[in-house]
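Undergrad: got a structure for you, letters missing:
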C-alpha cells in the first residue's frame, strides 16, 4: 500500500508491505497530529524507515510528533547545512529517542519485506529542494518514483527508466517535471500533493500541460484527499477517481507563450522572455522589478527570497529584486 496522506500543500507518504512500514516526509508543523494519527489508524506502531527528503517545514514539520509517538528504526536525512526551528525540533526529539540521522549513500538499497527503496539522488547543493532524497520504490514489477522537491537540474541526472507512478516533484511547480524527464520515465500515473487554493498557485500550468500532453492519469490531494495505491507486484490499483489537469487558482505565475509573468501586489514586475539559446532547453528567466521590494539571497545561491530565514540561509544579502540578479525561490513565491 502506498498512502499519500492529504496534508495540503506538503508531503507525507506512508508505504506498508506485510505490516512493515516506511514514512517519506511528515507534512508541515500543523499536520503533526494528522500524520501521527493516520499512521496509527493503519495499525502501524513501528516504522522501519523514515526518510526526511529535505529540511523544509512542509516536509519535516510533523516528524517531531511522529518520532515522539512511533518507534523509528532507521532515520535518513538529506545533505546540506540546516538551521531552522522545524528541523532542530525534529532532530532534538529523534536524539532523545537515541536515534541519530544519517545521509544515505547514492545507489544504496533498503529492504521492506521483499520490496526495495533505492536512493537515486542525494545531491549537496545550495538549494535544499535539489538536495532532496529521491527514491525509487520497487515492489515486484511495480516502480514508484518519489521526487521530494527535486527540480529540473536533478531530473536530468537521474539514472532511471520507465516507472508506473510518479510523485510529482515540488507540488507541481514549474521548476520540476520537465518534458524531457517525463518522456524519459513515461509514468502511467502521477500524484500531486497540493493544497486547495494554495498561495503558491500549485500546480503550475507548465507542469500540467506536460502531463496532459503525455496523457498521464492524474491523482491530486486537493481533489481526492488521501490517495491510496495498492501495488500488486504486477500493476497498481487506485482508490480515487482520476483527477483534473486544472492549474492552481491563486498563482503568482501565469504563462504566456514561453514567458513566465510574476504578479505582485507590492511591485510591478516586467516579464522578459525566456532565453532558449542553448539546445538543452535551460531557461534563464530575467525578472526586472520596477519598484524597491527588498529580497534576500546568498552570494553563491541562485534564488532570491522574500523571507531571510528561508532555506536556512547563512549571512543573507539584502537588496531589490533587480539588484539580486537571481530568479525567485518557488517556496517564497
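TA: Great, that's in hand. Model, not experiment: these values are computed from the prediction.
Undergrad: CA only for contacts and neighbour counts going forward, please
TA: Noted.
Undergrad: for the biggest helix by length in the chain, which positions count as buried?
TA: Looking across the chain with DSSP state H, the single longest helix is helix 85-96. Buried positions in helix 85-96, judged by neighbour count with 16 or more other Cα atoms under 10 Å: 86-87, 89-94.
Undergrad: need those residues in JSON lines with distance to residue 71, can you?
TA: Below are the buried residues of helix 85-96 laid out as JSON lines (distance: Cα to Cα, whole Å):
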{"residue": "86", "distance to residue 71": "20"}
{"residue": "87", "distance to residue 71": "19"}
{"residue": "89", "distance to residue 71": "17"}
{"residue": "90", "distance to residue 71": "14"}
{"residue": "91", "distance to residue 71": "14"}
{"residue": "92", "distance to residue 71": "15"}
{"residue": "93", "distance to residue 71": "12"}
{"residue": "94", "distance to residue 71": "10"}
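Undergrad: out of the residues you listed, who's nearest residue 47?
TA: residue 94 (13.1 Å; Cα to Cα).
Undergrad: separation between the closest one and residue 87?
TA: For residue 94, the distance to residue 87 (Cα to Cα, to the nearest Å) stands at 11 Å.
Undergrad: surely residue 4 is in contact with residue 24?
TA: No - judged on Cα atoms under 8 Å, residue 4 makes no contact with residue 24 at a distance of 9.6 Å.
Undergrad: can you give me the helices in the stretch 1-150 of the chain?
TA: Secondary structure of the stretch 1-150 of the chain (DSSP state H, counting those that start in this stretch): helices located at 32-41, 57-60, 63-69, 85-96.
Undergrad: against which helices or strands is the second one packed?
TA: In terms of contacts (3 or more Cα pairs under 8 Å, 6 or more residues apart in numbering; DSSP states H and E), helix 57-60 is packed against helix 85-96.
Undergrad: which strands and helices sit next to the helix it packs on?
TA: helix 57-60, helix 63-69.
Undergrad: identify each buried residue in the longest one, please.
TA: Looking back up the chat, that one is helix 63-69. Buried residues in helix 63-69, counted by 16+ other Cα under 10 Å: 63-67.
Undergrad: picking that back up, can you list the helices of the stretch 1-150 of the chain in a markdown table and add distance to residue 297?
TA: Below are the helices of the stretch 1-150 of the chain laid out as a markdown table (distance: least, Cα to Cα, whole Å):
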| stretch | distance to residue 297 |
| --- | --- |
| helix 32-41 | 30 |
| helix 57-60 | 19 |
| helix 63-69 | 28 |
| helix 85-96 | 20 |
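Undergrad: for residue 191, which of those is the nearest?
TA: Among the helices of the stretch 1-150 of the chain, helix 57-60 comes nearest to residue 191, with 15.9 Å by Cα to Cα.
Undergrad: check it against this one:
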C-alpha cells in the first residue's frame, strides 16, 4: 500500500510545483513613473490606472507607481528616455516633459492655441491626436490614453497682469523647454529655467518673480505661501497627460493583457479629466479665500497676448510639423 501512495504523493507535489511556477510566470509587476504624487490629479491618474489594472486582472498584473520622478532622480525631462530604454516600464507623463524627445508634443505648448477644454478635446480626440500618438510610437513608446494636467495660469508677486506690457522685465520661472523661453521672451519677460524642486525656494527668496502652472498645482502646493499674490487666468496652454508603455514590454504582453492595460488607461484618463475639470471652481474659490487676487482676461486682453506671441508659431511650426499644426488649428476651429 505504501508503494502505491508514494507515487501519488510525488505526482501531487510535482503538480503543485508546476502550478506555482505557472502562477509566478503569469503574475507580473511593472514600474509606473509620474512626476507628481497622489496629492495632485496627475498622481491620482496613475494610481487609478494601477487600481483598475489590479482589479481587472484579479491581481495578476501589478502597476507599482513611483511618484516625484523617483526613477529618474528627480529629472522629469529624462522620463521619456528612461521609458524608451526600458529603465521604466510605464509612465503617466506630460507633453511638456516628453517634448525634448518627441518634438511633435510641443504642439500643446504653442501659446493660446486652445482657448477652452472643448478645443483640447477636439485636438486629442481627432486627427491631430492620432498624429501625436504615431510620433510617440515611432520613438519606441506605446501611447495608450490621454489624461489632463490642465491649463497653465500665470502668477507673480509684483502686480496684476492683464496685458503683455505688465510682463516687461519680470523674472518668470519656466520649465526646461526652449519653446517656453521663446514665449516669455516674446512677451517681454525674463524667463528663468529651473526644476520645480528649485522653483519654490526661488519664489520664496524673490530670485524669480512669478511662475506658470495649472490651478491644481497652485492650490495643492500652496504657491500663495511663497509670495504669489496675483494670479492671471490666461489659459495660454494646456498640458495633456499621456499613459504609455515601453514598446518592448508592450510587445511581450499577450493581446488580452494589452487590451486590459489600454482600456484601464482610457478609463483612468477619462476619470481624471472629469475630476480635474469638476474641481476647477472649488480650487479657484479656495485660492481666492487665501487672499490671492485673481485676474480674468476679456477677449480684447487675451487677443493682445495672442498677437504678441505670433513669432513663436513662426519659429516652432517647422519643428512640430506644419501638417500637425494645421490639423490642430482645424480641430479647434471646427469644434
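TA: Looks like it came in fine. Predicted model only: the values in this text are computed from it and were never measured.
Undergrad: can you give me the TM-score here?
TA: Overlay of the two chains. TM-score (TM-score structural alignment, normalised by the length of the first structure): 0.25; 143 aligned residues with a Cα RMSD of 6.6 Å.
Undergrad: any idea which of the helices and strands packed on helix 85-96 of the first structure gets closest to residue 271 of the first structure?
TA: helix 57-60 (29.0 Å).
Undergrad: buried ones in the closest one?
TA: Neighbour counts over helix 57-60 of the first structure (16+ other Cα under 10 Å) mark 57-60 as buried.
Undergrad: out of those residues, who's nearest residue 119 of the first structure?
TA: Among these, residue 59 lies closest to residue 119 of the first structure (Cα to Cα), at 17.7 Å.
Undergrad: isn't that closest one right next to residue 52, touching?
TA: Yes - in this structure residue 59 of the first structure lies within contact range of residue 52 using Cα under 8 Å: 7.1 Å.
Undergrad: quick one on the thing from earlier: tabulate the buried residues of helix 57-60 of the first structure (JSON lines), appending distance to residue 111 of the first structure.
TA: Shown next, in JSON lines, are these (distance: Cα to Cα, whole Å):
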{"residue": "57", "distance to residue 111 of the first structure": "27"}
{"residue": "58", "distance to residue 111 of the first structure": "27"}
{"residue": "59", "distance to residue 111 of the first structure": "23"}
{"residue": "60", "distance to residue 111 of the first structure": "23"}
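Undergrad: now the element after the helix or strand hosting residue 245 of the second structure, going C-ward?
TA: Taking DSSP states H and E as the definition, residue 245 of the second structure sits inside strand 238-246. Going down the chain from strand 238-246 of the second structure, the next helix or strand is helix 247-252, by DSSP H and E.
Undergrad: packing partners of that next one?
TA: Using 3+ Cα pairs under 8 Å, 6+ apart: helix 247-252 of the second structure touches strand 141-156.
Undergrad: same for the strand it packs on, what does it pack against?
TA: Helices and strands touching strand 141-156 of the second structure, by 3+ Cα pairs under 8 Å, 6+ apart, are helix 41-56, helix 127-137, strand 210-214, helix 215-220, strand 230-233, strand 238-246, helix 247-252, helix 255-278.
Undergrad: out of those, which comes closest to residue 119 of the second structure?
TA: strand 238-246 (9.9 Å).
Undergrad: between that closest one and helix 255-278, what angle do the directions make?
TA: Here strand 238-246 of the second structure runs at an angle of 160 degrees relative to helix 255-278 (axes from the mean of the first three to the mean of the last three Cα atoms, to 10 degrees).
Undergrad: so strand 238-246 of the second structure versus helix 41-56, what angle?
TA: Going by the same axes, to 10 degrees, strand 238-246 of the second structure makes 40 degrees with helix 41-56.
Undergrad: report the angle between strand 238-246 of the second structure and strand 141-156.
TA: Using the same axes, to 10 degrees: strand 238-246 of the second structure against strand 141-156 is 150 degrees.
Undergrad: which strands or helices does strand 238-246 of the second structure pack on?
TA: Under the contact definition 3+ Cα pairs under 8 Å, 6+ apart, strand 238-246 of the second structure sits against helix 79-85, strand 90-94, helix 95-98, strand 141-156.
Undergrad: which of these is buried the deepest?
TA: With neighbours defined as mean count of other Cα atoms under 10 Å, those peak in mean count at strand 90-94, which reaches a mean of 28.
Undergrad: next, the angle from that one to helix 41-56.
TA: Interaxial angle, strand 90-94 of the second structure versus helix 41-56 (the same axes, to 10 degrees): 150 degrees.
Undergrad: show residues contacting strand 90-94 of the second structure.
TA: Residues outside strand 90-94 of the second structure that contact it (Cα atoms under 8 Å, 6 or more residues apart in numbering): 30-35, 42, 45-46, 79-80, 83, 149, 239-246.
Undergrad: write the ChimeraX selection for whichever of these are buried.
TA: Applying 16+ other Cα under 10 Å to the contacts of strand 90-94 of the second structure, the buried members can be selected in ChimeraX as follows:
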select :30,31,32,33,34,35,42,45,46,79,80,83,149,239,240,241,242,243,244,245,246
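Undergrad: residue 224 of the first structure is nearest to which of the helices of the stretch 1-150 of the first structure?
TA: With Cα to Cα, the closest approach to residue 224 of the first structure among the helices of the stretch 1-150 of the first structure belongs to helix 32-41: 16.1 Å.
Undergrad: in that closest one, what counts as buried?
TA: For helix 32-41 of the first structure, a neighbour-count test (16+ other Cα under 10 Å) marks 32, 34-36, 38-39 as buried.
Undergrad: can you redo the helices and strands packed on strand 238-246 of the second structure as a markdown table with distance to residue 24 of the second structure?
TA: Converted to a markdown table, these look like this (distance: least, Cα to Cα, whole Å):
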| stretch | distance to residue 24 of the second structure |
| --- | --- |
| helix 79-85 | 24 |
| strand 90-94 | 21 |
| helix 95-98 | 34 |
| strand 141-156 | 26 |
